[in-house]
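K.L.:
quick one: sequence plus predicted model below, questions after.
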Amino acid sequence: MTLSLAARRSALSRFTDGHELDVLVVGGGVVGCGAALDAVTRGLSTGLIEARDYASGTSSRSSKLIHGGLRYLEMLDFGLVHEALQERRLLLTTIAPHLVRPVPFMYPLQKPAWERFYVGSGIALYDGLAFGVKSSGEVPRHKHLSKKAALALMPSLRPDALTGAIQYHDAQVDDARFTLELARTAAAHGAHVANRVAMTGFLRADASDPQSSVIGVTARDQMTGEEFTVRARRVICATGVWTGEVQSMLGGDIAPLKVRASKGIHLVVPRDRIDSQTGVILRTEKSVLFIIPWDEHWIIGTTDTDWTLDLAHPAATSADIDYLLSTVNRVLVTPLSRDDIDGVYAGLRPLISGDESDATTKLSREHVVAAPVAGVVLVAGGKYTTYRVMAKDAVDLALGISAKKDRKDRDKDRDREVEKAAGPPSSATDTVPLSGAVGWEWLSERYQMLARASGLPEDAVEYLLSRYGTLTRELLALIDARPELGEPLPGGEEHLKVEVVYAAASEGALFLTDILARRTRISIEARDRGFEAAPHAAALVAPILGWDDAEVARQIDIYNRRVEAEMSSQTMPDDASAQSERAKAPDAAI
């Protein structure tokens, strides 16, 4: 199932045909797409609408890690860590082995022997909470390193920055691509999904009673401006930092969830700027900082500060960048400068807040589901790694299945027995692979065969497999029909022309920004942030998306002005001035 223009039109037709859906999900981030997949694989008629693009908010701007949260052990939140590590195992072995892969990290030790015991005990517990006898696709156990061994792994580390180290493994993911595949997999199972469709309000059983049950939503097609209604027995709102706006639409005093937005920024620097075979985790005064291997780059992050301005376009400030550079430079032999930065991105975490005085670093990464009005479920909080549990809990509540009070009671088999006895269908997403994962183990070992058949270099095929999994065969079929699509996209780093065409034809991209910022990584990895690639990409997708010359020029202008505004905002000293600069760029939507 592709997310083509025709598929989008079909979904819109289903929304407006007068029939009632079992479940409508509002929000196309990782939790919303996960909820759509959860609902449809229970046999429920399911729809999903997203006001902008899939993963356009938090779900494309994370640290791109699948992890248990090592620092949460210090908060004694063992349940959260255990749950996240179990989800990590599922993602590595069953759900998305083509997109989620182990990544090594080193924790430098700086204090006397007691620190090795303290940190080593914590990391040993971290491994233990994963419950894992190591099997194919799972992560290796931790190991202790001498100072000499640690410096051999990372020559760029200052010798005076450590006395030794401990190495452990977590996992990483292309967050935007993973979210997109969730949406596509949900569609393959029968869900009706459409991006650029905004919810504008709720439908009530009694329009005169603001407390009456919700029976659907009012919506607007952002591409045409058309207003319409979608009827649904249950509406699940997975809107992250926009949860407050959704609660306002419900009216009255209904606001069971208090969500605070925490800004996190990341720097992207070329791989050759840091000589290391491993990632690094550093303790800071407020939290931790990661140096994360990312193909031909490193991702350095993150910050954790309150954000009260535009939720759609958080902006990184000069102070944010300086903080990350100064923190990482404390341990590097050759300091990084602004000239070493290829990309900067900023995202917002939706944190559940109980006290405005609490620092965002101290707020829980737990999630909450609530049903403030009959027919509506809200889900917020949590972390990327546990999206599936959040989605399951939201659908469970929508169906009237009670959530367990204690995480230890979420025994899978017991849940299913209880749910079966209660009547509603149970969640099966722990056994549902994403589209690109089906047949992955067999195909990934035969990349040479694909290379010979396609005429592409083996490394190009390996690259495609790492991003598209078994869906790579669809891209190779496009190259077979048009061999020029196997060429690199000018200015597009390692991306091929076929990826741009595939994004528009099969992955729901409707604007040039969708392609350069989320279907590919060009906007954060290319030194020029995609200025060179933009006209080439626009020309490739124009026939697919029906753009004439004027629209091609408009799309390029919108993208370029977005990049200019972001780069300008990154020279500003504070959030207010940075946001003012970022706001000068137009949105992609018509």
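P.N.:
Received it, and whenever you're ready, just let me know what you need.

K.L.:
from here on, just use CA atoms for contacts and neighbour counts.
P.N.:
OK.

K.L.:
helices of the stretch 251-400 of the chain, residue ranges please.
P.N.:
318-329, 387-398 (DSSP state H, counting those that start in this stretch).

K.L.:
most tightly packed of the ones you listed?
P.N.:
Ranked by mean neighbour count under mean count of other Cα atoms under 10 Å, the helices of the stretch 251-400 of the chain are led by helix 387-398, which reaches a mean of 25.

K.L.:
against that first model, consider the following:
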Amino acid sequence: MTASALSPDARDVALQQLDAASGYELDVLVVGGGIVGAGVALDAVTRGLTTGLIEQRDLASGTSSRSSKLIHGGLRYLEMMDFALVKEALHERGLLLTRLAPHLVRPVPFLYPLTRRVWERPYVGAGLALYDAMAKFGALAENGGDMGLPRHRHLSRKAVARIAPDFKASKLAGAIQYYDAQVDDARLVMTVARTAAAHGAQIATRTACIGFIREGERVVGVRAFDLEKDVAFEIRARVVVNAAGVWTDEIQELVGGRGSLHVKASKGIHLVVPRDRIRSESGFIVRTEKSVLFVIPWGRHWIIGTTDTPWDLDRAHPAASRADIDYILDHVNEILREPLDHDDVEGVYAGLRPLLSGESEPTSRISREHTVVTPVPGLVMIAGGKLTTYRVMAKDAVDAASHSLRSGGSAVIRDSITDRVPLLGAEGYETRANQRVMLARRAGLHVARIDHLLNRYGGRIDDVLELIAKHRLLAQPVPGAEDYLDAEVVYAVTHEGARHLDDVLVRRTRISIEMFDRGVAAAPHVARLMGERLGWDAERLATEVDHYLRRVEAERESQRMPTDQEADEARVRLPDLY
């Protein structure tokens, strides 16, 4: 394995390998660089299949960077009696917490408030007891019963007031505290992709699929377009896996519309507010008339969401309207002693869930289960699902691809092993966490900084500290975004495939939603650090900064608009930068 698998030169190397002109044919080509596509690439390459992945923009640039950032079983689905989905999700939660990504996925407590004195506590308590039991049962089969999380507990109204003094407790009969887990979703995608690349997968971002290559009925590759160099080329592959999420229908059209997947986009928006605006040691979950409202601890911030509404406008840049923001504020203020207003909001982001649908039911009621189909030989399509179960989705997609490979005369394809393949950074994480004080002294950093780095890089913290040891100035905080170090910006370029200013400010870090100015003050400095490693001249540097500033203004303008249509029109005025 190579630790720097997504270095600046890696994309050029990958494109050379992928180009059919080189005489190279893949076993599996993945279209889509979200969590499912990255998971498929990792599953395929660790089965011994030659694997490539192309993504039109950046890794996790769509849905997979704009979720609630939860790894959870889904209490809502338990109430819907979807026990199989909950069991599967809880199993995956346990794997991520204890084996695959303990450095990225961590426990988060939630309060489930009780407002009815007689029947609600036994009803909700029974549901949470089942939730814990299903998690425990899955953990017994994997690792001796370690769920990685505490069990739920019942709380009185006084106990709720101690834990969450800003929670409006006057009408409460108490609460039940339970645990789920959270993750930086974009960071998870990047780490899965980087792990796949370290095992030999070829990863190429800013590369679009513009058509399929056919031999008779069979798909034998794709026509691709390098958006950075404006060059079209072909990629030959024995099986193509479409993991394009909300763009599934568009990709399906490129193969003649043949397929049975129909994906609805459901918009969910989230607000980010400073942690000191709500005094609480725990997150909480509250029912709304349409869904549930999560208030989720996020470092020095809270994430509050979400909505669940149909979206049929621009899918690359879904926009949050003022009506969306007011909806979230109105509902969270119903449970807070001190109400929040627009001035408290640091960041806003909107994402689209790809929901399988062939009917006219509301998006809030469509199942999050996934489906895999093979509409024509050589093409596998997967859609639906949720962040937590990405590994199962990937396994199912590669299983379907294996059938196609075997029908083409391949030798036996090995079973999936990704339940036993730790993600990059998992190895050595516990050791380095135990050595946090020693690492802080050696690097000349505060222990809190080391904790921050451990929770982002795990055992690969050594790479970041090595950068600092060689260039002491990289130990400085990013001006205007002091939660992050200059070294993290450089590392995003040298190890994590960042190629544009957006990539760092929006996805490799969360500066764009964690600062009141949305990263405007940090942008010039971050661009200079990136440009030194990517060879940007003064014109390119100015272009990157200008594009980011205009992105921020377009998003702010869209969030002042009263309707989806007007918000979309404001946001799409700014095209992507390639």
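P.N.:
Cool, got the structure. Source: prediction; values computed, not measured.

K.L.:
neighbouring contacts of stretch 205-224 of the second structure?
P.N.:
11, 29, 31, 33, 54-59, 225-228, 232-240, 254-255, 376-379, 578 (Cα atoms under 8 Å, 6 or more residues apart in numbering).

K.L.:
tell me the buried residues within these.
P.N.:
11, 29, 31, 33, 54-59, 225-227, 233-240, 255, 377-379 (16 or more other Cα atoms under 10 Å).

K.L.:
to which residue of the second structure is Asp322 of the first structure aligned?
P.N.:
Using TM-score structural alignment, the partner of Asp322 of the first structure in the second structure is Asp326.

K.L.:
for that match, give its distance to Ser367 of the second structure.
P.N.:
Counting by Cα to Cα, to the nearest Å, the gap from Asp326 of the second structure to Ser367 of the second structure is 27 Å.

K.L.:
could you tell me where stretch 264-282 of the first structure falls in the second structure?
P.N.:
Following TM-score structural alignment, the partner segment of stretch 264-282 of the first structure in the second structure covers residues 268-286.

K.L.:
just stretch 450-458 of the first structure next, same as before
P.N.:
Aligned by TM-score structural alignment, stretch 450-458 of the first structure falls on residues 439-447 of the second structure.

K.L.:
again, but for stretch 102-120 of the first structure
P.N.:
Using TM-score structural alignment, stretch 102-120 of the first structure pairs with 107-125 in the second structure.

K.L.:
identify the residue nearest Lys158 of the second structure in space, chain neighbours excluded?
P.N.:
Leaving out its chain neighbours, the residue that sits closest to Lys158 of the second structure by Cα to Cα, 6 or more residues apart in numbering is Gly174, at 7.7 Å.

K.L.:
number of residues surrounding the aligned residue in the first structure for that neighbour?
P.N.:
Using TM-score structural alignment, the partner of Gly174 of the second structure in the first structure is Gly164. Close neighbours of Gly164 of the first structure, defined as other Cα atoms under 10 Å, add up to 23.

K.L.:
looks like Gly164 of the first structure contacts Met106 (just checking).
P.N.:
No. Using Cα atoms under 8 Å, Gly164 of the first structure is not in contact with Met106, being 9.9 Å away.

K.L.:
what sits in contact with each of those two?
P.N.:
Counting by Cα under 8 Å, 6+ apart, the residues touching both Gly164 of the first structure and Met106 are Ala150.

K.L.:
mind listing residues that contact the match of stretch 450-458 of the first structure?
P.N.:
Against stretch 439-447 of the second structure from outside (Cα under 8 Å, 6+ apart): 432, 436-437, 449-450, 465, 468-469, 475.

K.L.:
just the buried subset of those residues, please.
P.N.:
432, 436-437, 450, 465, 468, 475.

K.L.:
farthest-apart pair in the residues you listed, please.
P.N.:
Using Cα to Cα, those span at most 18.6 Å, a distance reached by Arg432 and Ala475.

K.L.:
quick one: the helices in the stretch 101-250 of the first structure?
P.N.:
113-129, 147-153, 175-188, 243-250.

K.L.:
what's the matching range in the second structure for the third one?
P.N.:
Under TM-score structural alignment, the counterpart of helix 175-188 of the first structure in the second structure spans residues 185-198.

K.L.:
centre of the chain to the matching stretch, how far?
P.N.:
The chain centre lies 10 Å from the centre of stretch 185-198 of the second structure; the measure is Cα atoms, centre = their mean, to the nearest Å.

K.L.:
got it, and stretch 276-287 of the second structure?
P.N.:
22 Å.

K.L.:
which helix or strand contains Ser577 of the first structure?
P.N.:
In this assignment (DSSP states H and E), Ser577 of the first structure forms part of helix 575-582.

K.L.:
residue range for that helix in the second structure?
P.N.:
With TM-score structural alignment as the criterion, helix 575-582 of the first structure aligns to 564-571.

K.L.:
what sits up against the matching stretch?
P.N.:
313-314, 317-321, 554-555, 557-561.

K.L.:
mean distance, that stretch to its aligned residues in the first structure?
P.N.:
Stretch 564-571 of the second structure, aligned to the first structure and superposed, deviates on average by 0.3 Å (mean Cα distance after the TM-score superposition for the first structure).

K.L.:
which ones are touching the residue positioned nearest the centre of the second structure?
P.N.:
The centre of the second structure sits closest to Asp185, judged by Cα atoms, centre = their mean, with a distance of 2.5 Å. Contacts for Asp185 of the second structure (Cα under 8 Å, 6+ apart) come out as 64-67, 69.
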